[in-house]
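K.L.:
Okay, predicted coordinates and the sequence, questions at the end:
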Amino acid sequence: MIKQDAKQVCDLISSRRQVGVRTIVAIAGPPASGKSTLAEAVVQSLNAQKSSAVPSATLVPMDGYHLDNRVLETRGLRAKKGAPETFDAFGFCKAIKALQSARHESFHPMFDRQMDLAIANAIAVHPETPIVVVEGNYLLMKSDPWRMLEDVFALTVFVSPTLEELESRLQQRWIKHGFDPETALKRTKTNDLPNAERVIRDSRKADLTLSQNYTEFGMRYAF
């Protein structure tokens, strides 16, 4: 199923390739939807089609723009990590917008879940790489600053299983981090699930919506 969805997205990207500017693709969805898994599969597929040393595509996740835990603590937002206000949203949107016409190498942060922090300049985007796949929860939000990206994306994809499936996945995510089932469910219901509902409610309609339930566990995953 993931291969079929990735192929569908890759075919759409081919049909939406833009001349003179880099093609920016958004893969959005609520937490635990499987968007990270799909985005990785799409980038791998695009790069497998080319033997050049320059990647055909690079993945830039929104996760790297999490505010540092120390900043969140001073603002009373540590328990809400993953909510829109816990990201450097303006910095992220400006960086993605700049990628569209960048003619130089650029560097972007990557979130390390084990260390629970963002690593600066961990992702390099080659100046000749024609496609950038951006992945994150809030890419299609209709509010500022997210809507400044509306005219940047050549293709938008939204991945959204049912809320029941998301709740189960989110709880399992916390259990994998060592929490007992009751605590995991509480964390899910008080923060993660409201974020998921907000993403579903406040995102604009994507060019392609996928509801398939492929698993993201065992692979890198993102808030």
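P.N.:
Arrived safely, thanks for sending. Just so we're clear, the structure is a prediction, and the values are computed from it rather than from any experiment.
K.L.:
switch to C-alpha atoms for all contacts and neighbour counts from now on
P.N.:
Fine.
K.L.:
List the buried residues of stretch 158-169.
P.N.:
158, 159, 160, 161, 166, 167, 169 (16 or more other CA atoms under 10 Å).
K.L.:
would you list those in TSV and tack on distance to residue 80?
P.N.:
TSV is the format used below for the buried residues of stretch 158-169 (distance: CA to CA, whole Å):
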residue	distance to residue 80
158	23
159	22
160	21
161	22
166	18
167	17
169	18
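K.L.:
Which positions within the helix or strand encompassing residue 121 qualify as buried?
P.N.:
Using DSSP states H and E, residue 121 maps to strand 117-125. Buried residues in strand 117-125, defined by neighbour count with 16+ other CA under 10 Å: 117, 118, 123, 125.
K.L.:
can you list the residues that contact that strand?
P.N.:
58, 60, 63-66, 68-69, 105-112 (CA atoms under 8 Å, 6 or more residues apart in numbering).
K.L.:
Just the ones of those residues in strands?
P.N.:
Applying DSSP state E to these, the entries found in strands are 58, 60, 106, 107, 108, 109, 110, 111, 112.
K.L.:
Which among the residues you listed count as buried?
P.N.:
Neighbour counting by 16+ other CA under 10 Å classes 58, 60, 108, 109, 110, 111 among these as buried.
K.L.:
adding another structure so you can compare the two:
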Amino acid sequence: MNKAYEVTFSPFRSFTREEWSKLEEHPMFPVSDIDLTKLQALNEPLTLKEVEDIYIPLIRLLQIHLTHYRNLHNERDQFFSNKSKPIPYIIGIAGSVAVGKSTTARVLQKLLSMTPEQPKVELITTDGFLYSNDELQKRGLLNKKGFPESYDAKQLLAFLASVKSGRDIFEIPVYSHLYYDVIKGQMQIIERPDILIVEGINVLQVSPGKKIRKRVFVSDFFDFSIYVDASEKDLREWYIERFKKLQQTAFQDPDSYFHQYASYSEKKLLKFANEVWDEINLPNLLQNILPTRFRADLILEKGECHFVRGVRIRKI
């Protein structure tokens, strides 16, 4: 094993990319038929090799966990002599801005839905649970958007509690990256999934704020959690590159919240993007996101170009 992944008495087993890829050498999925362009986010390259080397073994691992989850449900029904409906299995995905969480979430959603059981897999992001821009402005938090205190934690916890309580239909707010705000009156409908993927930068956070005292946290509802990790250097580079790409695309839309930056010179744009990273995203990463990394069940360690170089899995 690569010495870089050797940790004495670590609660995690560590694998190099090569070691991890060999765990499932004969995938049952027709991966070559998958349109990868529909799964990858802006400026986040995704290749067939990445799916085969990283995500197929991960799906196999999740299948093991899901099988035990279903068996436990059935055995409990037998013990209580009471037939009940299975409760959705929830997978949480955390990580920094620009690390590629959304691509990971969509790949998992697609591949899990293709497993032999053909489960219904839904995906939500916690962006919909951000306070509206008006509310953030009132609270003096507009420049702290994405920090734990900028989310309506009460609403998010109520939603997850409902999922784990067995409700059939849920409505959650929808967030627009174009308008940079929650869309009033628009809701995403979730109808009793077999698997629910919850993606967000702070989903493993256990301290929602100094003035808020809670005994229940978002991660308490997760059956399996994944942290997508990368160096601060790579994260900054990916964020800047994405910002440049957005200037050429989404920012050109007159309705975009960021349309004012569409005409910026490259020098001015880079200066602004670096300021946003240094003043908002980096502090949030260091103070709130990164400290939650080792709370995850599995860590995907990315290297250059968003490709995973190693995997850590919590021992059991």
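P.N.:
Arrived safely, thanks for sending. Since this is a predicted model, take the numbers as computed values, not measurements.
K.L.:
Residue 144 of structure 1: which of the contacts of strand 117-125 of structure 1 is nearest?
P.N.:
residue 65 (16.0 Å; CA to CA).
K.L.:
Check whether that closest one really touches residue 85, as I assumed.
P.N.:
No. Contact criterion CA atoms under 8 Å: residue 65 of structure 1 and residue 85 do not qualify, at 11.1 Å.
K.L.:
which one of those two has more residues nearby?
P.N.:
residue 65 (23 against 13; other CA atoms under 10 Å).
K.L.:
Quick check: the gap between the aligned partner of that one in structure 2 and residue 201 of structure 2.
P.N.:
For residue 65 of structure 1, the aligned position in structure 2 is occupied by residue 129, per TM-score structural alignment. To residue 201 of structure 2, residue 129 of structure 2 is 12 Å away according to CA to CA, to the nearest Å.
K.L.:
Please apply the same query to residue 68 of structure 2.
P.N.:
Distance of residue 68 of structure 2 to residue 201 of structure 2, computed by CA to CA: 28 Å.
K.L.:
The two: which has the busier surroundings?
P.N.:
More crowded of residue 68 of structure 2 and residue 201, by other CA under 10 Å: residue 201, with 27 against 12.
K.L.:
contacting residues for that one?
P.N.:
Contacts of residue 201 of structure 2 by CA under 8 Å, 6+ apart are 93, 94, 95, 96, 97, 146, 289.
K.L.:
Identify, from the contacts of strand 117-125 of structure 1, the entry nearest to residue 186 of structure 1.
P.N.:
Proximity of the contacts of strand 117-125 of structure 1 to residue 186 of structure 1 (CA to CA) peaks at residue 69, which lies at 20.7 Å.
K.L.:
what's the burial count for residue 132 of structure 1?
P.N.:
Residues near residue 132 of structure 1, counting by other CA under 10 Å: 23.
K.L.:
Residue in structure 2 paired with it?
P.N.:
So, by TM-score structural alignment, residue 132 of structure 1 is matched to residue 196.
K.L.:
Determine the three-state secondary structure at its match.
P.N.:
Put simply, residue 196 of structure 2 is strand when judged by DSSP: H, G, I helix; E, B strand; the rest coil.
K.L.:
if I look at it, how far off is residue 67 of structure 2?
P.N.:
16 Å.
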